[in-house]
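**Student:** Need coordinates for the below:
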Amino acid sequence: MMVIIMKADCSTDIGPVRASNQDTCECGLFSPNSAWGIVCDGMGGANGGNVASAVAVEKIREIIISEFNENMSKENIRAMMLNAVNRANDAVHQLSLEKEELFGMGTTVVLMIATKGLLHVVHVGDSRAYLRNEEGFCQLTMDHSYVQDLVNLGQITQMEARVHPKRNIITKVLGVHEEVQGDYCQVNFSPGDIAIACSDGLSNYMEDDLIAEYIDRYRSNGSLLARQLIQYAAGNGGADNITVAVIRND
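**Tutor:** Next comes the predicted model:
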């Protein structure tokens, strides 16, 4: 009997305010021991945002599924993930040049791959990845945003950034320019650990300690955890699309 160690779940919701959902997410298992998840938050008008996030997810999924194998070194996994994001950038950017109504569209991205006791993450923009383990709860990614730059410079606090009038300005995005450089990190991912990726429709409306509390409450069911996080954000003034991907190392 095959024992499934990794589990992957994801969910997206239009939210209570928006007329369309510009977020896209997908997740799955390469094998019982290896999982992946992708979250993209599109921008560039209703049509542009929808297309950008969908094209990016499709291209990234295509590449990682065709190229990943469990014998890859950590360095090769990193290179594959960064290449997948670059190829997605090419696809979105090229389409934006071919169709006038899509010009300028772009998307954030968080790509997670969990395998061999490690979680690999590549991101562009202000969608985030978090890790819950026995040591606590932490944000793995740093937003590519105007307000995060102000925080880094010591000009505002993280709490001030949450309500800053320019908090939606993103400083790096996939698809708008010919090239983009994603940020990469890797962390230990041990049995019992849980990682989530989310669009800012969650992180803007839910404090970190409450996200951690929900993870602990619903940790045995990743699909329910994703839905409960979305439900909370939607009911807490959520004015955006809300998307969550969950990878659990059982």
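**Student:** going forward, measure contacts and count neighbours with C-alpha atoms only.
**Tutor:** OK.
**Student:** what sits against V39?
**Tutor:** The contact partners of V39, taken as CA atoms under 8 Å, 6 or more residues apart in numbering, are 23-26, 57, 108-111, 127, 197-199, 243-245.
**Student:** and which of the residues you listed is nearest to R78?
**Tutor:** L111 (10.9 Å; CA to CA).
**Student:** Tell me if I am right that the closest one is in a strand.
**Tutor:** Yes. Under DSSP: H, G, I helix; E, B strand; the rest coil, L111 sits within a strand.
**Student:** how about the helices of this protein, start to end?
**Tutor:** Applying DSSP state H to the chain gives helices spanning 45-67, 74-98, 146-152, 158-163, 200-203, 208-217, 222-235.
**Student:** C185 is nearest to which of those helices?
**Tutor:** helix 74-98 (8.6 Å).
**Student:** Second chain to compare with the first, below:
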Amino acid sequence: MIAVGKVNIGMRRSKNEDSVFVSNESVGPLPNLYIVADGMGGHKAGAIASKLAIDAFCDYIEGHKSNSLGSEENLILLLKRGILHANYVIYNKGLENPDYTGMGTTITLCTVIDGNAYIAHVGDTRLYCMNSNQIKQVTVDHSLVQEMLEQGMITQNDAQEHPQRHVITRAVGTYEQVKVDTLKQSLNGVEYMLLCSDGLTSMMSEETIHKLIYASYSDIEGTIDHLIEKANEAGGVDNIAVIIVKKGEVNTTC
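**Tutor:** Purely as a prediction, here's the structure:
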């Protein structure tokens, strides 16, 4: 596994509220860990929420270092409980300080074990899998536009430009309880995983992202730089967080 993560403030925002975490080494009982978080809230609260989410999650995982994962069910439960712990930490931080009341963050994270990605997710930060033939969004956005799509109220083309496309329906830390989506994704035939905030996906189509990742750049860092550059050229209306994880062996189907 090779992974690189970067955050860029974009062209329109005065501060950065996105955070990333990249570890190809063990974190607690997990052999690797990749996280993107996109914070929200007044003052500096969004930046605090996204960083707190990552720190609290990693602290929780490190606190279970001696635990044996044992089974896929235990692994998924550990990821879920880590996010629930982060929700508790952020929510209570908001209660302690009026400047932070109502702050929250999206979070999308995964760990890769035995050719499978184990994913936990809240909000509209995304995880994609791809090879040279195709790109596939693995996570489902927790957003107003996604709900409208599922109800047939708008088309996929409408969703890309919808004025309420940034309205999310779930976040970590905004309420005392949060529902966490968890899933397992086979990486058979997958060459890259992309974790990113909507600062990237709202600025370009999936087809464009796929094309840029498979353009001829010398390394993953150069690829990420080019994705960020193109997102900023398209308007850069939000902070941009990107992690690219490159797998080893690849098949021809996704």
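**Student:** By neighbours, which of the contacts of V39 of structure 1 wins?
**Tutor:** Most neighbours among the contacts of V39 of structure 1, by other CA atoms under 10 Å: V244, with 35 neighbours.
**Student:** Tell me the residue in structure 2 aligned with that residue.
**Tutor:** Using TM-score structural alignment, the partner of V244 of structure 1 in structure 2 is V242.
**Student:** which residues sit in contact with that match?
**Tutor:** Residues in contact with V242 of structure 2 (CA under 8 Å, 6+ apart) are G5, K6, V7, V20, V36, L194, L195, C196, S197, L200, I224.
**Student:** again, only using 6 Å
**Tutor:** G5, K6, L195, C196 (CA atoms under 6 Å, 6 or more residues apart in numbering).
**Student:** So what's the residue count around the second one?
**Tutor:** Neighbourhood size, K6 of structure 2 [other CA under 10 Å]: 20.
**Student:** What does it correspond to in structure 1?
**Tutor:** Structural alignment (TM-score structural alignment) places K6 of structure 2 against S11 in structure 1.
**Student:** and the gap between its match and N83 of structure 1?
**Tutor:** Plainly put, S11 of structure 1 is 25 Å away from N83 of structure 1 if you go by CA to CA, to the nearest Å.
**Student:** What of V121 of structure 1?
**Tutor:** To N83 of structure 1, V121 of structure 1 is 13 Å away according to CA to CA.
**Student:** higher neighbour count, the two?
**Tutor:** Shown here are V121 of structure 1 and N83; by other CA under 10 Å, V121 has more neighbours (28 against 17).
**Student:** so who does the match of K6 of structure 2 touch?
**Tutor:** By CA under 6 Å, 6+ apart, the contact set of S11 of structure 1 is T243, V244.
**Student:** Next: the one 3 residues further on.
**Tutor:** Each residue near I14 of structure 1 by CA under 6 Å, 6+ apart is listed here: N21, N241.
**Student:** how close does it get to I196 of structure 1?
**Tutor:** Separation of I14 of structure 1 from I196 of structure 1 (CA to CA) stands at 19 Å.
**Student:** related to what we said a few turns ago, turn the contacts of V242 of structure 2 into CSV, including distance to I135 of structure 2.
**Tutor:** Shown next, in CSV, are these (distance: CA to CA, whole Å):
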residue, distance to I135 of structure 2
G5, 19
K6, 21
L195, 12
C196, 14
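**Student:** Let me know the closest of those to Q146 of structure 2.
**Tutor:** C196 (17.0 Å).
**Student:** doesn't A241 make contact with the closest one?
**Tutor:** Yes. C196 of structure 2 lies in contact with A241 (CA atoms under 6 Å); the separation is 5.3 Å.
**Student:** Run a quick neighbour tally on A19 of structure 1.
**Tutor:** 11.
**Student:** which residues touch it?
**Tutor:** Contacts for A19 of structure 1 (CA under 6 Å, 6+ apart) come out as none.
**Student:** Could you find the counterpart of H123 of structure 1 in structure 2?
**Tutor:** By TM-score structural alignment, H123 of structure 1 lines up with H121.
**Student:** how near is its match to V140 of structure 2?
**Tutor:** H121 of structure 2 is 9 Å from V140 of structure 2, by CA to CA.
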